[in-house]
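*Asks:* Sequence and predicted structure are below.
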Amino acid sequence: MKEEEQAAKEKEGLRRLPVLPWMRSPIDVALFNDCPLDSVPCLDSRLKEVLQNMGMSTLFPIQVAAWHETIGPGSFERDLCINSPTGSGKTLAYALPIVQALSSHVVRRLRALVVLPTRDLALQVKEVFDLIAPPVGLSVGLAVGQSSIANEISEIIERPNLDMGMCYDPGYSPPELQSAVDILVATPGRLMDHINSTLGFTLEHLCYLVVDETDRLLRESYQSWLPTVLEMSNSKGGQSEFLSLPSTFGSLRTIRKCGVERGFKGKCYPRLVKLILSATLTQDPGKLAQLELHHPLLLTAGQKRYQFPETLQSYMLVCRPRQKPKYLVALLQSLGGEKTIVFTSSLESTHRLCALLNFFTDLQLNIKEYSGLQRQSVRSKTLKAFRKGDVQVLVSSDAMTRGMDVEGVKNVINYDMPPYIKTYIHRAGRTARAGQTGRCITLLQLGEMKRFKKILSKAGGESCPAYPLPSSSLELLDTAYTSALEKLQEAVESDKPKKRKIGQTKSLKLSNSPGLSTGFVR
């Protein structure tokens, strides 16, 4: 079912659902200030050096709050649920404490698992771990289906060195396969592939589970990955890895060699620590119950469920009927080549809008498409060019709305109005990240204004001024707009003989997409 339909059902259901008690008393991240690296308690000197080399001099409030509840006095005693605006630094908020905790006892076993809903997001998160984990002796793996499963296995499972002479000994027993990584970043589908078929892959040593973009991961079952992971990690058999010591408070706490756990009432193994994150964290008790959270603690930016970054400026641009592409072109011209993402409501709209924009020969912008219909290698290449600045404008489906971090994105344009506040927040979150300023401009028809303002009001954004676009800039595009539409129509006609039979439409290549039509110019 489409994400929008699921969000509508969730919205309707929340009207009747009680708020869980632990969600009524969150810790407000706004109470924390940026903390200079020199003042972060217990921060490993190697990690401090890595962060400085990354250009960081302080931790953001969400990172400080998470550190306080993990490495600080909280000591991973409770599971953390983090509900914070996009771009606030959530990835490092969990990556840094996990790496610090695991580095205290380096033993090559899979001890931390980070699960994300998409390949692109997983690749991005792995890049963060790749920067901070190796300097403290930790290895990071990736399981997303970007390469063959055989290649992934060779990266995440250690191949033992066999003594060929010993192999002929009747009593010889080959060494067991073991993990080659301490931390694995994975998508649910490929994770289940390894669980079901990869020899030597085990979660019995798992200490930390991160569920990033939780609301989306809980919305779909993804082959029942979550109950499988919880069952495998709860059936730990390696009791020799654990040590029980009396705490300073006189109660019994369990200490794993790679970190500290408390309050497990005589259990022979520590619990699996869970860190749950989203910019739009669900409040549905039924969904949250799947996570089996241990005395959860909610960290949130303010008391509102939906939050915009403080540095985000929201605008609306009301368009005349059947003139929206012309307004978009004029808007892109007015932005002067700033790095911009244009969001549409569907894969087909993404393809045909990008095609139309590239028929404006005088636009002098490098405009590329980014959608789920493209191969991973194509998307990765496009994203790399966008990051470098070789591409100024990405036309994207919602494949890029969640979690993607591209430095220097100044503008987000909603070509199609987002149907729900969640969609708006995740789209707008591609700009105004890490304290930088950014704009989110939504193109609207006159009849959409009332609904749009109602959507924004759910996050306290009732005020949304009109974007100042001179009418003269639109008039100058009349001839070019007519020409671009004619070229698009020619492309449609030439594309018709290449279309496949209806029963094969799911496998259509992007270049043969049936979406090349002019009906989207409403």
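*Replies:* Cool, got the structure.

*Asks:* use CA for all of it now, contacts and neighbours both
*Replies:* Will do.

*Asks:* Surely residue 460 is within a strand?
*Replies:* No. Under DSSP: H, G, I helix; E, B strand; the rest coil, residue 460 sits outside any strand and is assigned coil.

*Asks:* Secondary structure element holding the residue nearest the centre of the chain?
*Replies:* Here the mean C-alpha position of the chain is nearest to the C-alpha of residue 403 (Cα atoms, centre = their mean), at a distance of 3.1 Å. Assigned by DSSP states H and E, residue 403 falls within no helix or strand.

*Asks:* check contacts around it.
*Replies:* Neighbouring residues of residue 403 by Cα atoms under 8 Å, 6 or more residues apart in numbering: 86, 121, 213, 426, 429-430.

*Asks:* Now do the same contact list for residue 227.
*Replies:* Residue 227 makes contact with residue 290, according to Cα under 8 Å, 6+ apart.

*Asks:* before we go on, here's another structure to hold up against the first:
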Amino acid sequence: MTTFEALGIDARLIQATDELGYVNPTPIQEQAIPVLLSGTRDFIGLAQTGTGKTAAFGLPLLHVIDAAAKHPQALVVCPTRELCLQIVKEIELFKKYMTGVSVVAVYGGASIGLQIRDLKRGVQIVVATPGRLIDLIERKAINLGEIKYVVLDEADEMLNMGFQDDIEFILKNTPQRESTWLFSATMPPEIRKVSKKYMNDPKEVTVGKVNTANKNIDHQYYVTTAQHRYETLKRIIDFNPGIYGIIFTRTKIDAQEISERLTREGYDIDALHGDLTQQQRDRVMGQFRDKSLQLLIATDVAARGIDVQGITHVINYELPDDVEVYTHRSGRTGRAGLQGICISIVHAKEMYKFKQIERINNSQFHKLDIPSGKDVCRKQFFAFMDKLLSADISHGDYETYVPMLAEKFAEVSKEDVLKRVAAMEFDRFLKYYENSEDLNVRERSKKDFNERGDTKRRDDRSDRQAGGRGDSRKEYSRGGGGYSRLFVNLGTKDGFFKASFLQFILDMSDLKKDALGRIDMKDMNSWIEIEKGAAQQMIRSLDGKSYKGRRIRMNDADSGGPAGFSKKPRRGE
């Protein structure tokens, strides 16, 4: 079996990896590191999350940079603050025995002044999120002219978040780079397009299959009705004693409401969403990492870049719209060779979409019956007995109390003692599930699917013939009926990139990122998806204001935009 030493990396890096317990490289590390050590070959690495991609590029970067040169030589671009900090943390561990090497994280939500100060001290490796990096470039606070190595980590996530223009801008501003290394879990056409435009004959390595779920993950699903979704979630949690997992919802409102309900019912859970301050977010993540919280409930945007070891379960409270999002959600578990479980709660009407996710992931999904109340109580009872029998009694002076206990329970039979212990532990479960109903729903037959598909196609056709919106809104919108579409007369000609435009409208409106859906930027104007409840706040905040002497116009695109604007979005917008 290959070792890190056999890959040819610096002896000081070998010393650090040995201390970290890294003996044998993962498949992506084994295939990537020998190529990247040359520093001159463009590279594309396709591997699922949790396969060790940070070490796959972090160790070669430390091997090839010049520690004596105190200017940025390597740039790592990633989608989120959490991933940015995680990458820096790992590189710091790898460079333990390399003196004079400095790595700095630059990301939004933190003091840009402090980050500029850190850059001025001299740094060889910069790890950055796109928006903050472009801000630093525009302020001339960072010089990318001598960057030799550019790493695009979680490239598919960055494109999903709308950073394609930003990535291209960054690549254009690194004219002296000797190689570009792109790492991604999936390979959508947009990434292929960027690689063809900015990379020269890249070496491409695929570990596993693209868009294929991690084989260490058992994919399970339960079919229920909309009104029973929450009760189904509770049963799944109760049926898995010792669960340590993440629950995904579509919206921050759902995340907060479910978190509050479960907290009131005695569960160790908290929510992670865009309305939290950075201090609140750090507190929640700290509690989850040290397992003070058993469960974390989060939106996809809020959870991007989270890397926590030992997660046993991922639960999709609601299905995501995109297969790539499902892959990233499920990839939070089953990491580092461990087994994991990804559970989806599926509405009966969502089965058609769920079958598409199953087919594209090319992995077998197992349908399970929602546990009955008796099943839950039985599972909890057995878990408690195992916990009782495995309790460590070697470190307490229990012998002192045994005579008193024996005297106290002299008139009580062993069976009665066990019953009383069970009553104290399980009274809540027994009362709650005593008369619980069956939450299972019969799946539609193949004939039902075909009829549903035919009906859906007929309905779509009728909508289009009648001049209606048909399914085009659903294709356009991430949020479906919960989103409004706004028009604003600002675009790329005003000097915006998508990240800076996003920051501008959020700063102006004092809204959080989670309120936004898709942003479609043109030269002279843009269209913005936003939660319906926040649309008027954004319009009031921007409409009539000025930007560089230009009067801003913003209105509801679906109730009347500017002259010549079609309410019905074109396919592909």
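*Replies:* Looks like it came in fine. All figures in this text were calculated on a predicted structure; none of them were measured in a lab.

*Asks:* Mind telling me what residue 351 of the second structure corresponds to in the first structure?
*Replies:* When the first structure is aligned by TM-score structural alignment, the residue opposite residue 351 of the second structure is residue 449.

*Asks:* Can you get me a residue count around that match?
*Replies:* 16 (other Cα atoms under 10 Å).

*Asks:* And what about the nearest residue to residue 195 of the first structure once chain neighbours are set aside, helix, strand or coil?
*Replies:* Spatial nearest neighbour of residue 195 of the first structure, chain neighbours left out: residue 201 (6.4 Å); criterion: Cα to Cα, 6 or more residues apart in numbering. Put simply, residue 201 of the first structure is coil when judged by three-state DSSP.

*Asks:* just checking, residue 201 of the first structure touches residue 180?
*Replies:* No. Between residue 201 of the first structure and residue 180 there is no contact under Cα atoms under 8 Å: 9.9 Å.

*Asks:* Need the residues touching each of those two.
*Replies:* By Cα under 8 Å, 6+ apart, the residues touching both residue 201 of the first structure and residue 180 are residue 157.

*Asks:* for the first structure, which helix is longest?
*Replies:* The longest helix of the first structure (DSSP state H) is helix 478-495.

*Asks:* how about the strands of the stretch 201-350 of the first structure, start to end?
*Replies:* 208-212, 242-246, 252-256, 259-260, 273-278, 297-300, 312-318, 340-343 (DSSP state E, counting those that start in this stretch).

*Asks:* Flag every buried residue along the longest one.
*Replies:* Translated: strand 312-318 of the first structure. The neighbour-count check on strand 312-318 of the first structure (16 or more other Cα atoms under 10 Å) flags 312-318 as buried.

*Asks:* Reformat the contacts of residue 403 of the first structure as TSV; add secondary structure, neighbour count and distance to residue 3 of the first structure.
*Replies:* Below are the contacts of residue 403 of the first structure laid out as TSV (DSSP: H, G, I helix; E, B strand; the rest coil; neighbours: other Cα atoms under 10 Å; distance: Cα to Cα, whole Å):
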residue	secondary structure	neighbour count	distance to residue 3 of the first structure
86	coil	27	18
121	helix	23	17
213	coil	22	13
426	helix	23	13
429	coil	27	18
430	coil	28	19
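
*Asks:* Pick the one among those closest to residue 368 of the first structure.
*Replies:* Ranked by distance to residue 368 of the first structure (Cα to Cα), these are led by residue 430 at 16.6 Å.

*Asks:* how about that closest one, what does it touch?
*Replies:* Applying Cα under 8 Å, 6+ apart to residue 430 of the first structure gives the contacts 86-87, 401, 403-406, 409, 412.

*Asks:* Same question for residue 56 of the second structure.
*Replies:* The contact partners of residue 56 of the second structure, taken as Cα under 8 Å, 6+ apart, are 28-30, 32-33.

*Asks:* Would you mind finding the match for it in the first structure?
*Replies:* Match for residue 56 of the second structure (TM-score structural alignment): residue 93.

*Asks:* sorry, back to before: kindly reformat the strands of the stretch 201-350 of the first structure as JSON lines containing distance to residue 125 of the first structure.
*Replies:* Formatted as JSON lines, those follow (distance: least, Cα to Cα, whole Å):
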{"stretch": "strand 208-212", "distance to residue 125 of the first structure": "10"}
{"stretch": "strand 242-246", "distance to residue 125 of the first structure": "30"}
{"stretch": "strand 252-256", "distance to residue 125 of the first structure": "26"}
{"stretch": "strand 259-260", "distance to residue 125 of the first structure": "23"}
{"stretch": "strand 273-278", "distance to residue 125 of the first structure": "13"}
{"stretch": "strand 297-300", "distance to residue 125 of the first structure": "20"}
{"stretch": "strand 312-318", "distance to residue 125 of the first structure": "23"}
{"stretch": "strand 340-343", "distance to residue 125 of the first structure": "20"}
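
*Asks:* so which of the ones you listed comes closest to residue 455 of the first structure?
*Replies:* Of all these, strand 312-318 comes closest under Cα to Cα, at 12.6 Å.

*Asks:* Relative to residue 226 of the second structure, how far out is the spatially closest residue to residue 229 of the second structure that is not a sequence neighbour?
*Replies:* Closest residue to residue 229 of the second structure apart from its sequence neighbours, by Cα to Cα, 6+ apart: residue 345 at 7.0 Å. Distance of residue 345 of the second structure to residue 226 of the second structure, computed by Cα to Cα, to the nearest Å: 10 Å.

*Asks:* same check, this time on residue 250 of the second structure
*Replies:* 14 Å.

*Asks:* go on, residue 487 of the second structure?
*Replies:* 33 Å.
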